[in-house]
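>>> only the shape, not the letters, is given here:
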């Protein structure tokens, strides 16, 4: 297995910058396996000696680290609910190393929940079992759904207790990402420069991002503008996929948006059941800042903060400050254009249509209005819409305006000339049969916390690996919406 520490080696020498600070995990009292992702381990080229072995348990619990591990905590800042916090950082996470996969791609290997770091700010640096299980299930489901995301390699229980509202079992997740660099990292660099760090740190960090994630930007006439544009495009694509799946991140602070475009930090996240543009699940988002329908606008706001952090790098020779600000603003406002293009195409596919027109956009809007007006399940309704090509779906037939909408839909399908079989197949490729529904995630957590039983967790893990396939009959309950009395409407981040 080939490993590296390129980020630490680049920035650890500047201790005043605090981008990288050495730290070590706490000793877990009695670590035990919860889950291991052998498929991901194989893709990363991790040897079997570090799978479900004693050596693997020592690594993923942080209790026995090999000599080639150099654990560090990463510094970053962030706007949390629009309030700037200049020093956040990995308060309960440690970057162990960077793995070079057999295909040459580089990934961070990180422990989360492994104890205090220099950025813990008085916290215990640990993670309860519930949030670890949630992140394992949802991040792997997002990957299977085709969304850029951090992934879960391993999860262990520590044998320790973590005190939150009540004592809970402690756990650690091993997270894999293309990197853990965030918009908040760029903000941290910019803030450090205002506090006396050398201006060269801004360019050094941006150059590292280019080398790590966007090498094509390096040879452009204005490489940092090209870099910002590529990040904007990646974020537009990711958020469009969230929206098409009914996913609510829950805490879109600037420190929770990666520069790679991967979804990160599955704390108070959830998937909508009934379609509701105002859906909020985070227990701390009392004003609805990060509601489902607000996510594209928040992404735009966050990207504006990134442009501010990198503003000196975006300047052209002879350009005035006002011209620079206008140019940066224009760059950032490419986001809604790119987002809408990605979203409209994805929604057209979900309706079985192969191109985007004004008619398909109107059809999508009116379909969502029907779902909202009749309080229908978002995920199931798209899947059942494909069924209407072959049979009647009773609750659609009862919907006011269904017949008129269906007629418009069939007209567009006829114009594109595809058979019902082709349309139905396309729809099933873009509309999952199963998502990690909140009530089942919570049921898995409660079962494991109460008795150590992993039945629901393991069955959910299994069915979520192939979310677009027909769900086996014996697991079909995981595709069903929650009964009203079982709905989980509030989730927590676990800090």
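Arrived safely. Because the structure is predicted, anything quoted here is derived from the model rather than measured.
>>> contacts and neighbour counts: CA atoms only from here.
Noted.
>>> longest helix in the chain, please.
helix 223-245 (DSSP state H).
>>> packing partners of that one?
Packed against helix 223-245 by the contact rule (3 or more Cα pairs under 8 Å, 6 or more residues apart in numbering; DSSP states H and E) you find helix 295-309, helix 321-332, helix 334-350.
>>> cutoff 7 Å now
Counting contacts by 3 or more Cα pairs under 7 Å, 6 or more residues apart in numbering; DSSP states H and E, helix 223-245 packs against helix 334-350.
>>> give me the buried stretch members for the helix it packs on, please.
335-336, 338-339, 342-350 (16 or more other Cα atoms under 10 Å).
>>> circling back: report the angle between the longest helix of the chain and helix 334-350.
Counting by axes from the mean of the first three to the mean of the last three Cα atoms, to 10 degrees, helix 223-245 lies at 40 degrees to helix 334-350.
>>> off-centre distance for helix 223-245?
13 Å (Cα atoms, centre = their mean, to the nearest Å).
>>> picking up where we left off before, in TSV: the buried residues of helix 334-350, plus distance to residue 429.
Shown next, in TSV, are these (distance: Cα to Cα, whole Å):
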residue	distance to residue 429
335	26
336	26
338	23
339	21
342	16
343	16
344	16
345	14
346	11
347	12
348	12
349	9
350	8
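>>> closest to residue 211 among the residues you listed?
Using Cα to Cα, residue 335 is the member of those that lies nearest residue 211, at 22.7 Å.
>>> A further structure is provided below for comparison with the first:
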């Protein structure tokens, strides 16, 4: 029996749905309804995402909408499902996983999937309660929109709704639901699931669906002798490489880069124990659960390649030749460094590549690491120096003033003859003033736990336009307090 919502009391969100992923058939998902939460309330809303979905301007004023996006009322026309996938977690095969607390309402006619995270137990919950807590839901909501504001490919978040229903983690916390939005939530792990179970027919159906929907150029390519599946793997590798270059350039740590947390579209997905670097430490581990440092900041590019190799193994029955599959991964090794250097040149205000750029980039990163210099503040102040010529605010963040002065000389020589105003503008557009630091998120969370959600709204406004000055908001762009280093973020959410 289909669970297509035809209830007389279903909430009409003004969205029209199409089959999308559900057209693949029951081997790929389970139909179910979210589990209601009592007495829900709004915590945060993104009007930008509402606009992307085409929601009316008064969308949030309806009690039915609030109930529907908390999982307490069916959505008109939606066919909620939870999908099955498998994956490697911390480098170890974990077997079947799946949407353990995420329930997809469906795909809109505009091509966006809408998913409720924290909406209750599914067949893939593996003994869990299917819930999400308020603190992690706020973090995901804010960081999804922050990454979009930074221009980094990501899933989006329409809203967070809360409830006082208890959720049991290390302590009793309150429940919340994040409404997530993306062109697709398909992960590497979806392919691994069917490959591991030798279900080649379903594996091919999934690959064909993703290629035809999101990578149609792979059907007509002459790459790899016209092998569409190898071309698909190469395209995913290149998108992933570009994504990792953006992460590294902005100082973003994901924290749990399991294969089931890797998007087939090269999106940042599954915000758990993430962190934007404060003091620059290439070996920083943001996930308190990562005792071996597998997902340390400087390991992320290599882990992404390892995950792509797992995807290649999963696609091998379709590609048909191991050497071709390995060759399809090869471009990652050139796309990542080229993209990373391009991003770093922009942070330095350089529009054209030149010999000596790599030592200039490596030199400043070594200086930052040696002094654990605040990553975001350094780059923003360097942008200011290019605009007004005042170097003292930049020098002030270094203990090794002589080392910085030597690097600055090379930097200045590289900019000889360039238009400083144009370079400064490029730097301001490449070096954000605001990022979602852990302590800022924590302050907003603690206020929201007391039913004061103004901090969430303030951060959202700053993070959606992080390159702007936002006069009066300098406190959100300052150095983190000492207690920020004591915040521990784990996989518990």
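Perfect, I can see it now. Treat the numbers as computed from the prediction; the structure is a model and nothing was measured.
>>> still on that earlier bit, quick one: the longest helix of structure 1 aligns where in structure 2?
Helix 223-245 of structure 1 corresponds to residues 228-250 in structure 2, going by TM-score structural alignment.
>>> how far away is the spatially closest residue to residue 455 of structure 1 that is not a sequence neighbour from residue 7 of structure 1?
Leaving aside its chain neighbours, residue 455 of structure 1 sits nearest to residue 444 (7.7 Å; criterion: Cα to Cα, 6 or more residues apart in numbering). To residue 7 of structure 1, residue 444 of structure 1 is 37 Å away according to Cα to Cα, to the nearest Å.
>>> between these two, point out the one with more neighbours.
Taking other Cα atoms under 10 Å, residue 444 of structure 1 and residue 7 do not tie; residue 444 has more neighbours (23 against 20).
>>> go ahead and confirm residue 267 of structure 1 touches residue 493.
Yes - using Cα atoms under 7 Å, residue 267 of structure 1 is in contact with residue 493, at 4.0 Å.
>>> which neighbours do these two have in common?
residue 131 (Cα atoms under 7 Å, 6 or more residues apart in numbering).
>>> where do the strands sit along structure 1?
Under the criterion DSSP state E, structure 1 carries strands at the ranges 2-4, 20-22, 32-36, 72-74, 78-80, 83-85, 93-100, 106-112, 127-128, 151-163, 167-177, 247-248, 270-271.
>>> where does the second one end up in structure 2?
What it means is strand 20-22 of structure 1. The counterpart of strand 20-22 of structure 1 in structure 2, using TM-score structural alignment, spans residues 29-31.
>>> how about the equivalent of residue 265 of structure 1 over in structure 2, nearest residue that isn't a chain neighbour?
Counting by TM-score structural alignment, residue 265 of structure 1 corresponds to residue 270 in structure 2. What sits nearest to residue 270 of structure 2 in space, not counting adjacent residues and going by Cα to Cα, 6+ apart, is residue 261, at 6.0 Å.
>>> quickly note the distance from the one you found to residue 242 of structure 2.
Residue 261 of structure 2 is 17 Å from residue 242 of structure 2, by Cα to Cα.
>>> also residue 253 of structure 2?
Residue 253 of structure 2 is 15 Å from residue 242 of structure 2, by Cα to Cα.
>>> so if I had to pick from the two, which one is more boxed in?
Neighbours per residue (other Cα under 10 Å) separate residue 253 of structure 2 from residue 242, with residue 253 holding more: 25 against 22.
>>> ok, that one touching residue 274?
Yes - here residue 253 of structure 2 lies in contact with residue 274, judged by Cα under 7 Å, at a distance of 5.4 Å.
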